[in-house]
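**Student:** Give me the fold of what follows.
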Amino acid sequence: MTPFASALLDWFDRHGRHDLPWKHPRDAYRVWLSEIMLQQTQVATVIPYFQRFVTQLPTLHDLAAADEDTVLALWSGLGYYRRARFLHRAAQVCIEQHNGELPREFDALAALPGIGRSTAGAILAQAYELRFPILDGNVKRVLTRYHGIAGYPGEREIEKQLWLHADAHTPAERAADYTQAIMDLGATLCVRTRPLCAMCPVRSDCVAHHDNLTAQLPTPKPGKAIPSRSTIMLILRNADGQVLLQRRGAQGVWSGLWSLPEADDTDNAWREAQRHARIDDAQPLTPFVHVFSHYRLQIQPLLFDAAAPAHAIADNADLRWCAIADLPALGLPAPVRSLLMALPEPAAP
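**Tutor:** Prediction:
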C-alpha cells in the first residue's frame, strides 16, 4: 500500500462520510444508482433524490419494469436527464442479458449504457470490494495537485497520466473504503477554490501544496464564450386550469421530457398557440434565464388563459392537457416545473 493510500485510509476512518444513505445497506443497485446521480452533482443535492428514488423503485427489477415517465419524474430537477434514460435502459439490459443483476465483470459492466471506466470501477470497488481505480472529477483534482501535473485533465495525455497514478495508489485491501476516501477528500478538503490544505492527510507530499500551486491546479479547461439562445414558452391554460404539455423529441436538451410548446418569436408563438387552442389574448410573464453547460437559454413565458382546445388530442402521445396537481408524476425540466407551479391565478370571468 502506498503512503498516499495509507494516510488517506487513516483519515477516512476518522473523518470520512460513513453515513451516506447508499451505504446502508450497500448493495450493487444502490451503489450504481448513487454513482450515476453523483456524476456532475454534489452529494447534498443527490441525497433527497436518491432516497425518493429507492423508496419508489427499491430494486433493479423495479427500475427495469417502470415506465420512462416514472423514472424521469423521479429524476426531475437533477438535470443531465440522459443519465436517467441510460440508467433505465441499463436496468432493462441487466434483465435481458445478465440474469437481472449488475455484472461483476468489468467489461460487461462498462458496456452498459451510462457506465464508463471510472463509474464501473467505483461500482465494483464499493459493491464487491474488487480492486479497480476510479478517476472522477474529485479524484482528478486530488491527483493533479498531489503529483503536480499541469495541463487540462480532460486532455488525453494528461488523463492517461492520471489513470496511471490512480491505479498505482489503489490498494488491494479495503478497495471500497479507499474509493470512498479519495472521493471524500476531493469533495470536502481538496475542493476547487480555497482547499483546506491544513487539514489534508497527504499534504506533506503534495506538490501543489509545497509549491503554492493549489490555485493553478488543476489547469482550467481552455475557455470559450458561452452562447445565448432565446425562446418563447407557450402556456396554454384551459377553463379547467389544465395546461398543455408537449413531449420533447429524442434529440437536444430535455429530450423525452414533458415541457411546453415553444416558438422563436411572437408571431410564431401565436400561430403555434392557435394550432392547439382557440385563444383571445396573451399575457407575457416575467422572463428568466436557464444556464446549461454549453449555452444560456433566455426564456419568455407567454400565458394564454381560458384556451379552448381546438381539437381532441387523446390519440397524440406527445401532447396532453395536465392539471397542475398532476405535474409531480411527470418528468418535466426543473425550470418548466417551477414556472408552472408559480402561475398566477386565472382572472375572474
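**Student:** only C-alpha atoms for contact and neighbour calcs from this point on.
**Tutor:** OK.
**Student:** Leu245 - how many residues pack around it?
**Tutor:** A count of neighbours around Leu245, defined by other Cα atoms under 10 Å, yields 21.
**Student:** Quick check: which element contains it?
**Tutor:** Assigned by DSSP states H and E, Leu245 falls within strand 243-247.
**Student:** One more, so I can put them side by side:
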Amino acid sequence: MKFRLKLIILVVICAIVSIACLGIGRYEYDIFTPFEVIWANLMNLALEDEMIEIVIFDIRLPRICLALLVGASLSLSGAVFQNLFSNPLATPDTLGVASGASFGAVLAILLNLSSFYIQIFAIFFGILALIITYKVSIIKDSADRVTIILSGIIISAIFSALVSLCKYVADAQDVLPTITFWLLGSLSSASFKAILLSLPFILIAGVIIVLLRWKLNILSLSDDEIKSLGINLKAYQLIFIVFASMLTASSVAICGQVGWIGLLAPHIARMIFGQNSLYLIPSSIFMGALMLLIVDTFARSVSYAEIPVSILSAIIGAPLFIYLLRKRGGI
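**Tutor:** Take a look at the predicted model:
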C-alpha cells in the first residue's frame, strides 16, 4: 500500500477517534450530541441542557486537542532522536530536557506561581538543560553522539535530584500532592489558553523538522560517511536537537511528564511505514497523537478517580513494546 494512502487512513482514524472521544466520559450522551451542540451554536439556537455545552467546549474538546498536540510532539521528538542517534531506545528525554522542564514546573509550583508561569519556567529550564548538555558534551571543539547521550543522562540525573529536593522541602499538606500529581502527567487542566501558550513553539519546531526530515536519513549514517558526503554534521545535529528538545519542553510544560509515547509511537510507525524519514516523521506525528488520545480517554473514563496518564501509558506501553520486540525478533 502506498505511503499517502496509509497516511490518509491514519489521519481518518485520528479524526474518527477524536469525534468518538467527545462522547466518552462519566457525563454520558450519544455520539451525535456534539454535532447538535455545534450546530446550535452556529445557528444561535438555545440548548435544552446547557451542561452539555460546558462539558464539550470547556472540558472535553480542549483535552482532546491537547492530547493530540502533546502526543504528536512527543512522538515526533522521539522519532528524531531515534534516527539522529541511531538508537532505538532514544526518547524525548534523552538529553535531559524533560527533567529540566519538570524541575522548572516544580519550582514554579513550589513558589506558588500561576499556571502561566509554570509553563514559562518549564520551557525555560528545559531549554537550559539542553544548553548545559550540549556544552558538557563538547570535547576539543566537537561532540560525538555517544558523548551527547551520556551528557544528557548526567544532566537528567542532576535535574531529577533537584526535583526530589523540591519535593523534600515542599509542604506535605498542600504543595507536595500538587507536585506529585503534576509529575505523573495529567491532561486534566487542559484549556485553550494553556494550549495557545505552547502552540507557537510546537508549530515552529514541528514545521522545521518536517521540512528538513530528509536530512535525518543522512544523519543516521556514521560520522565518517556523513563528512564524506560534505554534510555539516554539527550544524544539522544542532538544528534537530534544538527543535526536538523544544517539542519536549513545550509538551512537558503543559501536562507534565508523559512516558512511553515518545518511545513506542515511532516504533509502531516504523513497522507500518518503514525506516525512511520522509515517511516516518509525518506518520509518527499522527501515530503519537492517536496513542495519547486513546490513553488519556481511558485515563479519564475507566474509573471514577482519574488515573495519571504516565501510569496508564506504562501499563499499556510496556507489554505492547515487549510484543513488538518479539514480533521483530529484537529492536
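**Student:** Got a TM-score for the pair?
**Tutor:** Scored against TM-score structural alignment, normalised by the length of structure 2, the superposed chains reach a TM-score of 0.27; 139 aligned residues with a Cα RMSD of 6.0 Å.
**Student:** Which neighbouring elements make contact with the strand holding Leu245 of structure 1?
**Tutor:** strand 228-236, strand 258-259, strand 319-322 (3 or more Cα pairs under 8 Å, 6 or more residues apart in numbering; DSSP states H and E).
**Student:** Of those, flag the one that's most buried.
**Tutor:** Among these, strand 258-259 has the highest mean neighbour count (mean count of other Cα atoms under 10 Å), at a mean of 26.
**Student:** Please name every helix or strand in contact with that one.
**Tutor:** Looks like strand 258-259 of structure 1 contacts strand 243-247 (3+ Cα pairs under 8 Å, 6+ apart).
**Student:** Report the inter-axis angle for the strand holding Leu245 of structure 1 versus strand 228-236.
**Tutor:** 130 degrees (axes from the mean of the first three to the mean of the last three Cα atoms, to 10 degrees).
**Student:** Turn the helices and strands packed on strand 243-247 of structure 1 into a markdown table, including distance to Ala208 of structure 1.
**Tutor:** Below are these laid out as a markdown table (distance: least, Cα to Cα, whole Å):
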| stretch | distance to Ala208 of structure 1 |
| --- | --- |
| strand 228-236 | 36 |
| strand 258-259 | 46 |
| strand 319-322 | 55 |
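**Student:** where's Ser77 of structure 2, which helix or strand?
**Tutor:** Ser77 of structure 2 belongs to helix 61-84, assigned by DSSP H and E.
**Student:** now for that helix, which elements pack on it?
**Tutor:** Against helix 61-84 of structure 2 (3+ Cα pairs under 8 Å, 6+ apart) you get helix 192-211, helix 214-219, helix 233-255, helix 261-273, helix 277-301.
**Student:** Out of those helices, the one nearest Thr180 of structure 2 is which?
**Tutor:** With Cα to Cα as the measure, helix 233-255 is the member of those nearest Thr180 of structure 2 (12.4 Å).
**Student:** Can you point out the buried residues in that closest one?
**Tutor:** Buried residues in helix 233-255 of structure 2, counted by 16 or more other Cα atoms under 10 Å: 233, 236-237, 240-255.
**Student:** picking up where we left off before, how far out from the middle of the chain is the helix holding Ser77 of structure 2?
**Tutor:** Relative to its chain's centre, helix 61-84 of structure 2 lies at 4 Å (Cα atoms, centre = their mean, to the nearest Å).
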